[in-house]
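Q: coords please:
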Amino acid sequence: MNLLFVADPLEGFKTYKDTTFSMMREAARRGHQLWACHPADLVWVRGAQVTARAARRVSLTGDAQDWFKVEETRDLVLAVGSDAVIMRKDPPFDSEFFYATHLLSQAEREGARVFNRAAALRDHPEKLAIMEFPQFIAPTLVTRSAEAIKAFHAEHRDIILKPLDGMGGMGIFRVGPDALNLGSIIETLNKDGAETVMVQRYVPEIVQGDKRVLVIGGEVVPWCLARIPQGTEIRGNLAAGGKGVAQPISARDREIAEGVAAKLAPRGMLLMGLDVIGDCLTEINVTSPTGFQEITKQSGIDVAALFIDALERQLQ
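A: Below is the predicted model of the structure:
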C-alpha cells in the first residue's frame, strides 16, 4: 500500500523516540510504500482533486541521523495516489491546522482514506474534548472571564491554568491557596478577555505521573507511559523534562479509556492518547499522540505493530 504521512519536516525527527517514525518503520517492514508531505503542501484547485505538491517517496536507511532517502518526488493526488493518509502534524491546533483538516475533508469526499478522520480532528480540540466526559474529569472551567477564574480558585483553592492551544506543557501554571500571582497569570493567559483559558482543580497525584493511555482501533493498549515531573516541576510532559516510565494501566485507566473509545472511535479516531492524572482524565490527544517507542522499549509490547494492524484492518 501507499501510505502518505502528513507531518512536520522529516529532517527534524528524533528517531530514537519519534512515534511517527516508529509507524513508518513498521509500515516499511511490511512492504508498504512511504510518502511524506507537510500540511502546507496540500492544495486544491477547481476542476482537480486535493493534491500533495512535491510529495516525497522515501525509504529508510537504518541510520540514526540520515534516516531516510528520497526515492521520488512528485505531485500526489490523495484520493488516487495513496491508500491511506495519516495525519500526524503536531499541535498547536491553530488556524492552519484547521484549514488543513478542511482540505483533508475534501480529499475524503473525493475518495481518500484519512486517519484520524479530518472531521474528527476538527471537532475534538485536545483540551476541550474532555467536556463530553464529565464523569471522568476533575472540576474544570473553560472561560474568558477573569472573575469566573477567581471564583473557581476561591472554591477549589489549588488550581491549574492552561491555554487551549498549548502543547508539551507550555503555558501551564499552578496557583495554590495563597492566590500568589493569580491576577498576573490570568492577564498573561486570557489577554484581557481576548483568549479562552481552561482551569482545573489541581490533582496531587501528578507526582506519580501524568499517564498517557493509548487507544488504537478502539482497543486500549494494556501499558501506559507515566510522565513523572522532576525536581520542582509540576509538569510531567517529556518536553518539560518529565521522566517517562511505562507501567500497566490501572482498572480506572481502562474504565476511562474504554468509555472514551466507545464514543470517539466510531467517529473516525483510529488513534487517541488520553492523559490521565490519578483517577481523572485531563486531555484527549488526537492530532499526533506519542509514546509508542517508550512503551515498546520498556514493556515489550510493539505499539507500532498494533497501530499498523489496526490501519490495515480499516483498509480491508
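Q: C-alpha only now, for contacts and for neighbours.
A: Will do.
Q: so how far is residue 196 from the closest residue to residue 197 other than its chain neighbours?
A: Setting aside the residues directly before and after it, residue 197 is nearest to residue 163 in space (C-alpha to C-alpha, 6 or more residues apart in numbering), at 5.1 Å. Between residue 163 and residue 196 the distance, using C-alpha to C-alpha, to the nearest Å, works out to 7 Å.
Q: which residues does the residue nearest to residue 197 contact?
A: By C-alpha atoms under 8 Å, 6 or more residues apart in numbering, the contact list for residue 163 reads 171-172, 189-190, 196-198.
Q: Kindly recompute the last result at 10 Å.
A: Residues touching residue 163, when contacts are defined by C-alpha atoms under 10 Å, 6 or more residues apart in numbering, comprise 127, 142, 169-173, 188-190, 195-199.
Q: List just the nearest of the residues you listed to residue 78.
A: Taking C-alpha to C-alpha as the measure, residue 78 lies nearest residue 127 of the contacts of residue 163, at 29.4 Å.
Q: which SSE is the residue lying closest to the closest one once chain neighbours are set aside in?
A: The spatially closest residue to residue 127, leaving aside those adjacent along the chain, is residue 283, at 5.2 Å (C-alpha to C-alpha, 6+ apart). In the assignment (DSSP states H and E), residue 283 maps to strand 280-285.
Q: where along this structure do the helices fall?
A: Under the criterion DSSP state H, helices of the chain are mapped to 19-29, 78-81, 95-109, 118-123, 146-156, 182-190, 251-264, 292-299, 303-315.
Q: CSV please, covering those and showing distance to residue 271.
A: Converted to CSV, these look like this (distance: least, C-alpha to C-alpha, whole Å):
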stretch, distance to residue 271
helix 19-29, 12
helix 78-81, 20
helix 95-109, 16
helix 118-123, 11
helix 146-156, 33
helix 182-190, 30
helix 251-264, 10
helix 292-299, 11
helix 303-315, 8
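Q: Can you tell me which of those helices is nearest to residue 205?
A: Distances from residue 205 to each of the helices of the chain were compared using C-alpha to C-alpha; the shortest belongs to helix 251-264, at 13.6 Å.
Q: Can you say which of the contacts of residue 163 are buried?
A: Among these, those scoring as buried are 127, 142, 169, 172-173, 189-190, 196-199 (criterion: 16 or more other C-alpha atoms under 10 Å).
Q: Which residues are in contact with residue 240?
A: Counting by C-alpha under 10 Å, 6+ apart, the residues that residue 240 touches are 168-170, 227, 229-230, 233-234.
Q: rewinding a little: let's see which of the buried ones among the contacts of residue 163 end up in strands.
A: The members of these that map onto strands under DSSP state E are 142, 173, 197-199.
Q: Now show me the structure for the sequence below, then we'll compare the two:
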Amino acid sequence: MNILFVADPLASFKIYKDTTFAMMRELQRRGHTVAACEPQHLQWQGGQPVTALVRQIHLTGLPDDWYHVTHQGREALKDFDAVIMRKDPPFDSEYFYATHLLEQAEREGARVFNKPAALRDHPEKLALMEFARYAPPTLVTRSAEAIRHFHAEHRDIILKPLDGMGGMGIFRVGPDGMNLGSIIETLNQGGHTTVMVQRYLPEIVDGDKRLLLIGGKVAPFVLARIPQGGEVRGNLAAGGKGVAQPLSDENRAVAEAIAPVLAARGLLLVGLDMIGNCVTEINVTSPTCFQEITDQTGFDVPAMFVDALEAALAA
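A: Next up is the predicted model:
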C-alpha cells in the first residue's frame, strides 16, 4: 500500500521518540510505501481533486540522515491507499481548514485517519465532557464568577486553556485561593477566552497516564507521566518522567467503555489521559507515546496500530 502522512516537517522529527516515525518504520517494514507532506502543501483548485506536494521517502535506519526522498511531486490524495493526519496541535484556524480539504479528499475517495470531521467534532479538552461520568468535576466557561464559585465548592482546582498542549498554561489554585484572580485574568482575558476548570486530583503524584485506544481496542500498557521537581504537570514536554506500566483493571473498564464509541466515529487512534481513574483529556489530533511504551515494555504499539490500519482499509 501507499500511505501518505500529513505531518510536521520531517526535519523536526526527534526519531528516538516520535510516534509518526514509529508508524512509518512499521509500515515500511511490512513492505508499504511511505510518503509525507505538510498541511501547507495541501491544495484544492475548483473542478480538480485535492492534491499535495508530496515526498515519497525511504527510511534508512540511520539516526541522523534517517530518510531519503525517492520521489517528489504533486499528487491527488485520493490516489493513496490511506492518508494519516498527524499534524501536531495547536488546533488553530489553519488546522481547521486542513480538515476541510481532507474531508473533500474523502468525498473524492480518499481514506483519511483520523477522520477529518471527527477531528473537528472532538476538541481535545472539550471531548471529555460527553463522558462526564468518567471525568473529575469539570467546568467550561468564560465567566470569572463561575470559576470563583467552582473554586469555592472544590477548594483545590486546575485551570487550563482549551487550546493548550504539552501542559502549556496549566495552573493549580489551592484552598487559599492565592493568585486566582490573576490566573483568571491571564486565561480568560476579560471574558473573551473560554477556560476549563477541574477539581485537582491528588493521584497526579502517581502520574498522568496516557492510554492508547487503537481501532476500538485498548493497548495493554500505559505511559504514566509523573511530575518532577514540585511540578503539577506530568506532561513530558513540561519535564514529566514517562514510566510505562500495565493497564489497570479499573482504567481498562473506563477505556473499554469509551473506545468503541470513538472508533465508530472514525477515530482510529485516540490518546486517553487519566489521573487515577478519571479521564482528564481525550486526544485525537496526534496522540503519542508509542516508542516510550514499546521501549520499556516490549509491547509493539506501532504493530498494533498498523494492524488496525490494515484492518480498516480491508473493511
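Q: Out of the helices of the first structure, which gets nearest to residue 218 of the first structure?
A: Between residue 218 of the first structure and the helices of the first structure, the shortest gap by C-alpha to C-alpha is with helix 251-264, which sits at 5.4 Å.
Q: ok, the residue mapped onto residue 224 of the second structure from the first structure to residue 75 of the first structure distance?
A: The equivalent of residue 224 of the second structure in the first structure is residue 226 (alignment by TM-score structural alignment). To residue 75 of the first structure, residue 226 of the first structure is 41 Å away according to C-alpha to C-alpha.
Q: Those two: who's more crowded?
A: Set side by side, residue 226 of the first structure and residue 75 give different neighbour counts by other C-alpha atoms under 10 Å, the larger being at residue 226 (29 against 14).
Q: wait, the more buried one sits on residue 205?
A: No - with the criterion set as C-alpha atoms under 10 Å, residue 226 of the first structure and residue 205 do not qualify as a contacting pair; they are 11.3 Å apart.
Q: Quick check: neighbours shared by those two?
A: Common neighbours of residue 226 of the first structure and residue 205, counting by C-alpha under 10 Å, 6+ apart, are 276-277.
Q: Closest one of the ones in strands among the buried ones among the contacts of residue 163 of the first structure to residue 64 of the first structure?
A: Nearest to residue 64 of the first structure among these, with distances taken as C-alpha to C-alpha, is residue 173, at 36.1 Å.
Q: Apart from its neighbours in sequence, what residue is nearest the closest one?
A: Closest residue to residue 173 of the first structure in three dimensions, ignoring its sequence neighbours and counting by C-alpha to C-alpha, 6+ apart: residue 161, at 5.2 Å.
Q: now do residue 82 of the first structure
A: Distances taken as C-alpha to C-alpha, 6+ apart place residue 2 nearest to residue 82 of the first structure, at 4.9 Å, with adjacent residues excluded.
Q: give me every residue that touches the one you found.
A: Applying C-alpha under 10 Å, 6+ apart to residue 2 of the first structure gives the contacts 27, 31-35, 57, 81-85.
Q: before we move on, what about residue 122 of the first structure?
A: By C-alpha under 10 Å, 6+ apart, residue 122 of the first structure lies in contact with 93, 97-102, 105, 286-287.
Q: My read is that residue 181 of the second structure contacts residue 144, right?
A: Yes - the criterion here is C-alpha under 10 Å, and residue 181 of the second structure meets it with residue 144 at 8.2 Å.
Q: more crowded one of these two?
A: When neighbours are counted by other C-alpha under 10 Å, residue 181 of the second structure and residue 144 differ, and residue 144 comes out ahead with 18 against 12.
Q: Quick one: map the more buried one onto the first structure.
A: The equivalent of residue 144 of the second structure in the first structure is residue 146 (alignment by TM-score structural alignment).
Q: Relative to residue 206 of the first structure, how far out is that match?
A: Look at residue 146 of the first structure and residue 206 of the first structure: by C-alpha to C-alpha, they are 26 Å apart.
Q: aligned partner of the residue nearest to residue 197 of the first structure in the second structure?
A: For residue 163 of the first structure, the equivalent position in the second structure is taken to be residue 161, counting by TM-score structural alignment.
Q: same check, this time on residue 280 of the first structure
A: Aligning on TM-score structural alignment places residue 280 of the first structure opposite residue 278 in the second structure.
Q: What of residue 108 of the first structure?
A: Residue correspondence to the second structure (TM-score structural alignment): residue 108 of the first structure is matched to residue 106.
Q: Residue 242 of the first structure versus residue 10 of the first structure, what's the distance?
A: Taking C-alpha to C-alpha as the measure, residue 10 of the first structure falls 24 Å from residue 242 of the first structure.
Q: Pick out whichever of these two has more residues nearby.
A: residue 242 (20 against 15).
Q: Assess the claim that the more buried one and residue 208 are in contact.
A: No - if you go by C-alpha under 10 Å, residue 242 of the first structure and residue 208 don't touch, sitting 11.1 Å apart.
Q: tell me, what's touching these two both at once?
A: With contacts defined as C-alpha under 10 Å, 6+ apart, the residues adjacent to both residue 242 of the first structure and residue 208 are 226-229, 236.
Q: farthest pair in those?
A: Between any two of these, the greatest separation by C-alpha to C-alpha is 9.6 Å, found for 226 and 229.
Q: who touches both of these two?
A: Each of 206, 208-210, 236-238, 242-244 lies in contact with both residue 226 of the first structure and residue 229 under the rule C-alpha under 10 Å, 6+ apart.
Q: Out of these, name the ones that lie in strands.
A: Among those, the members falling in strands (DSSP E) are 210, 243-244.
Q: Now render these as CSV, adding distance to residue 309 of the first structure.
A: Shown next, in CSV, are those (distance: C-alpha to C-alpha, whole Å):
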residue, distance to residue 309 of the first structure
210, 27
243, 29
244, 25
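Q: Counting neighbours, which of these comes out on top?
A: The member of these surrounded by the most neighbours (other C-alpha under 10 Å) is residue 210, with 27 neighbours in all.
Q: And the alignment partner in the second structure of that one, how close does it get to residue 227 of the second structure?
A: When the second structure is aligned by TM-score structural alignment, the residue opposite residue 210 of the first structure is residue 208. If you measure residue 208 of the second structure against residue 227 of the second structure using C-alpha to C-alpha, the figure is 8 Å.
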